[in-house]
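[1] my questions are about this predicted structure, shown below with the sequence.
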Amino acid sequence: MLTDELARRACSQRGLSIPEELSPASVLAVAETDVADLGSIVAAALAHSQAARTLLAALEAEQTVPEAAVRDYYDRNQDRFLTPDALRRGVDPFGEAAPSDTLPYEDVREAISRELLRAAGRQAFFGWLDQSRAGVTYSHGHEHPGDPSHPDHEHRH
């Protein structure tokens, strides 16, 4: 709830329009791998808060990824760009892979760029959330479980 309220305020300050939440069907399903990457609190906020999703989309749209970063990602992660045939043959991307065993940069450039933009948007969202929560004072007994600033950070609700 806190993340939703903070996101609503941030959207208002930025002049962002938050789509109406129509029904439980508007709840976003968050993939398990995304929950692991995002953390459970952020994943729950994005699943249930249109404001948080709107803010994340705005933050992602503000990001830029230089062409050199996209190319560097491709060069450092050759294992992710093996052709299906190379995978079937068990080609070692860091050993004896032939140029034909790897998908061409031009074919995967856009997907890499989208992935890096998404990661940069998430990083900006995490930074925004950390900064926004820094000024929040919780009522006694309503601190978040696991908050190390709380003397009893191992309590449960």
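    Yep, that arrived.
[2] from here on, contacts and neighbour counts on C-alpha atoms
    Noted.
[3] ok now stretch 28-46, how far from the chain's centre?
    Centre-to-centre, stretch 28-46 and its host chain are 8 Å apart (Cα atoms, centre = their mean, to the nearest Å).
[4] pull out the buried residues from that stretch.
    Neighbour-count burial for stretch 28-46 flags 28, 38, 42-46 (criterion: 16 or more other Cα atoms under 10 Å).
[5] tabulate those (a markdown table), appending secondary structure.
    Output for those, formatted as a markdown table (DSSP: H, G, I helix; E, B strand; the rest coil):
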| residue | secondary structure |
| --- | --- |
| 28 | coil |
| 38 | helix |
| 42 | helix |
| 43 | helix |
| 44 | helix |
| 45 | helix |
| 46 | helix |
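[6] among those residues, which two are most distant?
    Greatest spacing in those, by Cα to Cα: 28 and 38 (14.1 Å).
[7] re the thing from before, wait, which of the buried residues of stretch 28-46 is closest to residue 123?
    For the buried residues of stretch 28-46, the nearest to residue 123 is residue 38 (9.6 Å; Cα to Cα).
[8] list the buried residues for the longest helix seen in the chain?
    When the chain is parsed with DSSP state H, its longest helix is helix 105-134. Buried residues in helix 105-134, counting neighbours by 16+ other Cα under 10 Å, are found at 109, 112-113, 116-118, 120-125, 128-129.
[9] closest one of those to residue 141?
    Using Cα to Cα, the shortest approach to residue 141 within those belongs to residue 129, at 21.7 Å.
[10] ok, that closest one touching residue 4?
    No: Residue 129 is beyond contact range of residue 4, at 10.4 Å (criterion: Cα atoms under 8 Å).
[11] against residue 46, how distant is the residue nearest to residue 56 when sequence neighbours are not counted?
    Nearest residue to residue 56, sequence neighbours excluded (Cα to Cα, 6 or more residues apart in numbering): residue 125, at 5.9 Å. The gap separating residue 125 from residue 46 is 11 Å, by Cα to Cα, to the nearest Å.
[12] ok, structure two:
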Amino acid sequence: MTEEYAASVHGDPIPKQHVDTFLSPDSPRGAGNCATNHTGAAHARQHLAALSARAARQRRRWATQVIVTDELARRACAERDLAPPDDVLPMRLLTVPETDVADLGSIVAAALAHSPAARALLADLEREQHIPETAVRDYYDRNRDRFLTPEALRRGVDPFNTVEPSDVLPYDHVREGIEQELRHAAAHRAFFAWLDRARADVVYAEGHEHPGDPSHPDHEHRH
């Protein structure tokens, strides 16, 4: 793999340009060029520069993971005979909701936000999930606080004490929503499992390793 490639997927190289393009709209700004002879200020600038360089390296590694995930998802879609996703490369970095980052991790959240192939694969995985009726009913029974009627909420009913049956929405009214929520969660777990398997054979160029790879000094175990 030559220097212009960020990673190799089953022998096929991913150009560094894809990573650079993905990051280009939010290129880090400099810390300023105000000159001073004060020793303390100079040390502070050096420290900030080091932190900025470290952040830039981790940002590049993070972006490489997003690009690799898109490529792996494209291959998975082809293997599954899914309709080819719209070609949106070069992807560009946009805002990802903080709730998605909290639930999925920043790499997967960004990949799903920017990659039609990743979304198509997730949707296909969701269609494959079977949620047993017992699991739906168990969720309903264990989470009655989520299914209080509007009247019960207005009265301030404590769902963790004795609750009258009339204070809880009937099971048949909420069953479909619960099943969909559980299927959605199961699909995300399946997506994570697929991604762990799929990227096991990916080869990364120096400086483009996974942000959590302990083999490089800046590693952070975050997704």
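    Ah, there it is. Only a predicted model underlies this, so the values are computations on that prediction, with no experimental measurement involved.
[13] give me the TM-score for these two chains.
    The TM-score (TM-score structural alignment, normalised by the length of the first structure) is 0.88; 152 aligned residues with a Cα RMSD of 2.2 Å.
[14] give me the mean deviation of the longest helix of the first structure from the second structure.
    Once fitted to the second structure, helix 105-134 of the first structure is off its aligned match by 0.5 Å on average (mean Cα distance after the TM-score superposition for the first structure).
[15] that helix maps to which residues in the second structure?
    Per the alignment by TM-score structural alignment, helix 105-134 of the first structure matches residues 171-200 in the second structure.
[16] now swap in stretch 5-19 of the first structure and tell me
    Under TM-score structural alignment, the match for stretch 5-19 of the first structure is residues 71-85.
[17] ends of the matching stretch, what's the gap?
    End-to-end for stretch 71-85 of the second structure, by Cα to Cα: 11 Å.
[18] buried sites along it?
    Taking 16+ other Cα under 10 Å as the criterion, stretch 71-85 of the second structure shows 71-77, 85 as buried.
[19] please report the distance of residue 89 of the first structure from residue 96 of the first structure.
    In terms of Cα to Cα, residue 89 of the first structure sits 12 Å off from residue 96 of the first structure.
[20] actually residue 149 of the first structure, sorry about that
    51 Å.
[21] give me every residue that touches the aligned residue in the first structure for residue 108 of the second structure.
    Under the alignment (TM-score structural alignment), residue 108 of the second structure pairs with residue 42 in the first structure. Contact partners of residue 42 of the first structure, counting by Cα atoms under 8 Å, 6 or more residues apart in numbering, are residue 3.
[22] trace residue 141 of the second structure over to the first structure, please.
    By TM-score structural alignment, residue 141 of the second structure lines up with residue 75.
[23] neighbours of its match, how many?
    12 (other Cα atoms under 10 Å).
[24] center of the first structure, which residue is that?
    Central residue of the first structure (Cα atoms, centre = their mean): residue 122, 3.7 Å from the mean position.
[25] what about the counterpart of residue 122 of the second structure in the first structure, which SS state?
    Aligning on TM-score structural alignment places residue 122 of the second structure opposite residue 56 in the first structure. Secondary structure state of residue 56 of the first structure, per three-state DSSP, is helix.
[26] so residue 56 of the first structure is in contact with residue 120, correct?
    No: in this structure, residue 56 of the first structure is not within contact of residue 120 by Cα under 8 Å, at 10.3 Å.
[27] centre of the chain to the lengthiest helix in the second structure, how far?
    As assigned by DSSP H, the longest helix anywhere in the second structure is helix 39-79. Centroid separation between helix 39-79 of the second structure and its chain, computed with Cα atoms, centre = their mean, is 15 Å.
[28] counting contacts, what elements does that helix pack onto?
    strand 5-9, helix 16-23, helix 106-114, helix 116-128 (3 or more Cα pairs under 8 Å, 6 or more residues apart in numbering; DSSP states H and E).
[29] can I get these in CSV including distance to residue 208 of the second structure?
    Shown next, in CSV, are those (distance: least, Cα to Cα, whole Å):
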stretch, distance to residue 208 of the second structure
strand 5-9, 6
helix 16-23, 9
helix 106-114, 14
helix 116-128, 21
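[30] which one of the ones you listed lies closest to residue 66 of the second structure?
    Here helix 106-114 is closest among these (Cα to Cα), at 5.2 Å.
[31] relative to helix 16-23, how tilted is the closest one?
    Angle of helix 106-114 of the second structure versus helix 16-23, following axes from the mean of the first three to the mean of the last three Cα atoms, to 10 degrees, is 80 degrees.
[32] tell me the angle of helix 106-114 of the second structure relative to helix 39-79?
    60 degrees.
[33] average gap between helix 106-114 of the second structure and the first structure?
    For helix 106-114 of the second structure, the mean distance to aligned residues of the first structure following superposition is 0.5 Å (mean Cα distance after the TM-score superposition for the first structure).
[34] now that helix, how far from the chain's geometric center?
    4 Å.
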